[in-house]
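Undergrad: below is the sequence, then the predicted model.
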Amino acid sequence: MNLLTTILIITTALSLILAAVSFWLPLMNPDPEKLSPYECGFDPLGSARLPFSLRFFLVAILFLLFDLEIALLLPLPWGIQLTLPTVSFMWASLVLILLTLGLVYEWIQGGLEWAE
């Protein structure tokens, strides 16, 4: 067997063993004392689970999406290694145009509007 097959077998076996052990371990017994937030020995003043605005979540997802696209765009000239720099420029321009179209689509759909 070659090294890749050996590593694949070991990682698969280890994953299956860890998954089986996690089912056999005793389950946690939740009670109100364990589920309450710890506040330095004081009684909790209120619930620690506050409602989370969906707008913050959508803005965070959009930021991650566009940030990841830009991070993938930066090494593009070295990654494709084309002989003509104009072809690399055209590919980078295509990615930027698609990214801009996605941003315009989100704007039109109201994903960037904060107040309703």
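TA: Received it, and whenever you're ready, just let me know what you need. Numbers count the residues shown, from 1 in each chain.
Undergrad: from here on, just use CA atoms for contacts and neighbour counts.
TA: Fine.
Undergrad: how about the helices in this protein?
TA: With DSSP state H as the criterion, the chain has helices at 3-24, 32-35, 54-73, 76-80, 85-109.
Undergrad: summarise which helices and strands the longest one is packed against.
TA: Applying 3 or more Cα pairs under 8 Å, 6 or more residues apart in numbering; DSSP states H and E, we find helix 85-109 packed against helix 54-73, helix 76-80.
Undergrad: below is an additional structure, to be compared with the one above:
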Amino acid sequence: TYECGLETRGSTWIQFKVSYFLYALVFLLFDVETVFLYPWAVRFQVLGLFAFIEMIIFIGILVIGLWYAWKEGALKWL
């Protein structure tokens, strides 16, 4: 009740599916990884070809991770 001030109705101890937590973890993982793209995008013109190749490899690793999560069913909501 300290969060919203309302009295609860029924049992407050309910079980959630693990898939909801997995979905949230995958979202956070890719959300945090996109933070690393911002500094690279700001300095794109100055960094040169080596940094471009590194970023292609980085994005490739992210795509492989997304494919694996999709294949394992971590992105299915129900």
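TA: That came through, no problem. No experiment lies behind these values; they were computed from the predicted model shown.
Undergrad: on that earlier part again, export the helices and strands packed on helix 85-109 of the first structure as TSV, with columns for distance to residue 38 of the first structure.
TA: As requested, those are exported to TSV (distance: least, Cα to Cα, whole Å):
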stretch	distance to residue 38 of the first structure
helix 54-73	26
helix 76-80	48
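Undergrad: just give me the match in the second structure for residue 103 of the first structure.
TA: In the second structure, residue 103 of the first structure lines up with residue 66, judged by TM-score structural alignment.
Undergrad: coming back round to it: turn the helices and strands packed on helix 85-109 of the first structure into CSV, columns for distance to residue 18 of the first structure and mean neighbour count.
TA: Listed next are those as CSV, based on distance: least, Cα to Cα, whole Å; neighbours: other Cα atoms under 10 Å:
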stretch, distance to residue 18 of the first structure, mean neighbour count
helix 54-73, 31, 13
helix 76-80, 38, 12
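Undergrad: closest to residue 34 of the first structure out of those helices?
TA: Closest approach to residue 34 of the first structure among these (Cα to Cα): helix 54-73, 28.3 Å.
Undergrad: any idea which residue sits dead centre in the second structure?
TA: The geometric centre of the second structure, computed from its C-alpha atoms, lies nearest to residue 27 (Cα atoms, centre = their mean), at 2.5 Å.
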